[in-house]
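Novice: quick one, fold the following:
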Amino acid sequence: MKILHTSDWHLGQNFFTKSRKHEHQAFLDWLLDQIDQHQIDAVIVAGDIFDTGAPPSYARELYNKFVVAISQRQCSLIVLGGNHDSVSTLKESKALLACLNTYVVANSSDNLQDQLLELKQADGTVGAILCAVPFVRPRDVVTSQAGESGSDKRQALGDAIKSHYHSLYQAAIHLRDENQWDVPILATGHLTALGVSPSKSVRDIYIGTLDGFAADGFPPADYIALGHIHRPQIVAKSEHIRYCGSPIPLSFDELKFAKQVVLVEFEGSQRVSIELIDVPRFQPMAVLKGSLADIEVQLNALKDHDDPKPIWLHIEVEVQDYLSDLQQHIQALTENLNVDVLQLQRARGHKAQALTQEAKETLAELTPGDVFQKRLALEVFEGEEEQARMKRIQNQFSQIVAEIEHVEASE
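Specialist: As a prediction, the model looks like this:
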């Protein structure tokens, strides 16, 4: 039995005004090639199929075409809902996709059978049992109690998720024993496990309730396929508990590590191998850092870039003094190059110095306006549009402070 673990596709993502449509199409075509090449029996997508709850039409089209393409192979597709996915959006086509060998688990349920899946091998026999756990929303597993503190709610949610996993796993063992199958039991999850390394594009999903899920809360499954964290990594030093990561870089800081899918192979109930397959980079991207002179040298090295797709750039410039025309400097340097500067910012050196100075001040010495202005000074607002945005932010803050002071004065 061969399982391919992927997650966090984020179909429909808009990256600094740039569409990822062609990258996602190239990835899905590449994924189909891997299915053919490795004779995969089942593909598990551990959450965040889409980037938003209301994905653009082209993102839905990519998804639907992939479902049709994989249904023409002897391979099952299991789709788990993530925190970016809309439960209703995934459910609207669930019954139809089931006819195409695709099984959608959009949300957790009291009916465990909805999350207990029998994964078939090419010969039609059961090759694995899957405890299909999507992103768990608190309302699906816990009931709020009056008078609960924040720590009580976090504890209750963590205990409820652990109990949900345990109940599913016990149901899977019962199903396996009842049928005397020599097959592995797999599990999934879309959450933040304690101790993992996220990237900047990862959105905290348990804000105010649960910061992270302890690895000892997972059941003793033979493989646990996780999603939500975009950086590939193992959890709690356990080879069989893994994040595969997102297939394309969803932020510039994700260029630091390879993108992967995970191929897990079983013989009977025994895991025989875990193979990491690197995903190609379908869009040229780069991060340039240094002084203006350093940046110019790095840009000159891109003159021979002959790919029809321009290189998307993040440029971080170290400057001693404030340059009001930094954006014009960079535009001049990149004018004849096949690049798109998507993000331009100043190095954080002077920001760190400012923060050190602020650490010596007490809040009692500062007004709310002082704190706000110091924080605003750490941001870069280049060009007329950004300057106008800064003024709007300042005006909105002033209005909020005025409203609060008016309420306090009237009490």
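Novice: okay, CA-based contacts and neighbour counts for the rest of this
Specialist: Fine.
Novice: strands along the stretch 151-300 of the chain, start to end?
Specialist: Applying DSSP state E, counting those that start in this stretch to the stretch 151-300 of the chain gives strands spanning 185-190, 223-227, 233-235, 238-243, 260-267, 270-278, 285-290.
Novice: so which elements touch the first one?
Specialist: Helices and strands touching strand 185-190, as assessed by 3 or more C-alpha pairs under 8 Å, 6 or more residues apart in numbering; DSSP states H and E, comprise strand 126-131, helix 150-179, strand 223-227.
Novice: repeat the analysis, applying 10 Å as the threshold.
Specialist: Counting contacts by 3 or more C-alpha pairs under 10 Å, 6 or more residues apart in numbering; DSSP states H and E, strand 185-190 is packed against strand 76-80, strand 116-120, strand 126-131, helix 150-179, strand 223-227, strand 238-243.
Novice: give me every residue that touches residue 201.
Specialist: Residue 201 is in contact with 229-230, 249-254, counting by C-alpha atoms under 10 Å, 6 or more residues apart in numbering.
Novice: to check against the first, give me the structure of this:
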Amino acid sequence: MRILHTSDWHLGRSFHREGMLGHQAAWVDHLLEVVASERVDLVVVAGDVYDRALPPVDAVRLADDTLVRLARSRAAVVLTSGNHDSAQRLGFSSRLIDAAGIHLRTDLTEVGTPVLLHDVHGPVAAHGLPYLDPHAVAEPWSLPQRSHEAALAEAMTRVRRDLAGRRGTRSVVLAHAFVAGAQPSDSERDITVGGVSRVPTSVFDGADYVALGHLHGPHVLSDRVRYSGSPLAYSFSEAAHRKGSWLIDLGARGEVHASWIEAPVPRPLARLRGTLEELLADPAHTWAEGAWVEATLTDPGRPLQAMERLRRRFPHALVLSFAGSRPALGARPASPTRSRRDHEVAHEFLVELRGAEPDPAEVELLYRAVDACCDDPEVDTLVRDPDQVAVR
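Specialist: The predicted model follows:
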């Protein structure tokens, strides 16, 4: 049986306020092309179909269109809910949709009940495990402790119990969890419970193939246990990720042969570092002119209009940070200081922000702005000499 392992679609997510729905729709086109060209028998989606429990209408429309197109394809689909999804909303009408070959597994009561498929070598049991919140399953499942490991251990006990009665049946398990040995990125929502979120790969012993979701980078934990990662990058921490899906050939005796299917990259990510002038002039950064850019400036001060100037060369610059020698804005002073007047605080803030003293005209404008915002009728009298402290 040929299986395409995907996860973490996060339909409806934005990238630093940039809409991603068009890129996600293009990836769906790629998905359907792979199903057809590679003659895929089963598509598995290991959670986080949506980016949030109440997804925007356009994201729901894209999900509906995707599932309709998959239902018309040659492949069956097993899809589970992740920690970003609402299991109830995602699983609505799942019993009706089953008839179309789209199997939504979001209900805890169905854990241990597989989707049964067949190929020339016999039956394959696909066990889709929805995201198992330890707080939600601890009481109904009488768990010994509220942890992800305990929840998944109980789920796999139910899976193994089912498989024990199906001799000669190969197995595929979908799970949405943080499994030890993988490295997270900045864009996954924390699922820590009681300080512990990781589960060992041994929890899944007995399954022929385990399709994992939750982490956004692809990971091979063993020949039989893998993360596909997200199809698109959702944070700059994913700049080095290879995005795609695992194409799994499940042999007659459960042997696994895996190959990687690259996903199209709608716009690359660039993480640039240097002074503003270096970033604007260095020809080595030409490749990044069409990328989404995260820039870290190392200037000792903060250049004026830094983002506007960056965007003249990098029109898709989205994030700007500073790594100069000056202390971070808002940092507490090393030792207590005397009370300062509003004019002084505003003046020091401007110096800290820019790394240089304002000129006399800027000082006058700044002090007038402070006075205009003050409700106290006994406002500080404007002092035009910037070297003097304003006095009443």
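Novice: which parts of stretch 132-151 of the second structure are buried?
Specialist: For stretch 132-151 of the second structure, a neighbour-count test (16 or more other C-alpha atoms under 10 Å) marks 132-134, 137-138, 143, 146-151 as buried.
Novice: now the end-to-end length of it.
Specialist: In stretch 132-151 of the second structure, first residue to last residue: 6 Å (C-alpha to C-alpha, to the nearest Å).
Novice: what's it in contact with?
Specialist: 81-83, 106-109, 131, 152-157, 175-179, 191-201, 203.
Novice: can you do 7 Å?
Specialist: 193, 197, 199 (C-alpha atoms under 7 Å, 6 or more residues apart in numbering).
Novice: do stretch 316-335 of the second structure as well
Specialist: 16, 290-301, 307, 311.
Novice: so which of these comes closest to residue 261 of the second structure?
Specialist: Nearest to residue 261 of the second structure among the contacts of stretch 316-335 of the second structure: residue 291, at 22.4 Å, using C-alpha to C-alpha.
Novice: which residue in the first structure aligns with that closest one?
Specialist: Aligned by TM-score structural alignment, residue 291 of the second structure pairs with residue 311 of the first structure.
Novice: swap in residue 258 of the second structure?
Specialist: Match for residue 258 of the second structure (TM-score structural alignment): residue 274.
Novice: residue contacts, the residue nearest to its match when sequence neighbours are not counted?
Specialist: What sits nearest to residue 274 of the first structure in space, not counting adjacent residues and going by C-alpha to C-alpha, 6 or more residues apart in numbering, is residue 264, at 4.6 Å. Residue 264 of the first structure makes contact with 2-4, 273-275 under the criterion C-alpha under 7 Å, 6+ apart.
Novice: now do the same for residue 264 of the first structure: its match in the second structure.
Specialist: By TM-score structural alignment, residue 264 of the first structure lines up with residue 248 in the second structure.
Novice: which residues in the stretch 201-350 of the first structure form helices?
Specialist: 292-300, 326-334, 349-359 (DSSP state H, counting those that start in this stretch).
Novice: ok, now how distant is residue 145 of the second structure from residue 47 of the second structure?
Specialist: Using C-alpha to C-alpha, residue 145 of the second structure is found at 24 Å from residue 47 of the second structure.
Novice: repeat that for residue 11 of the second structure.
Specialist: 11 Å.
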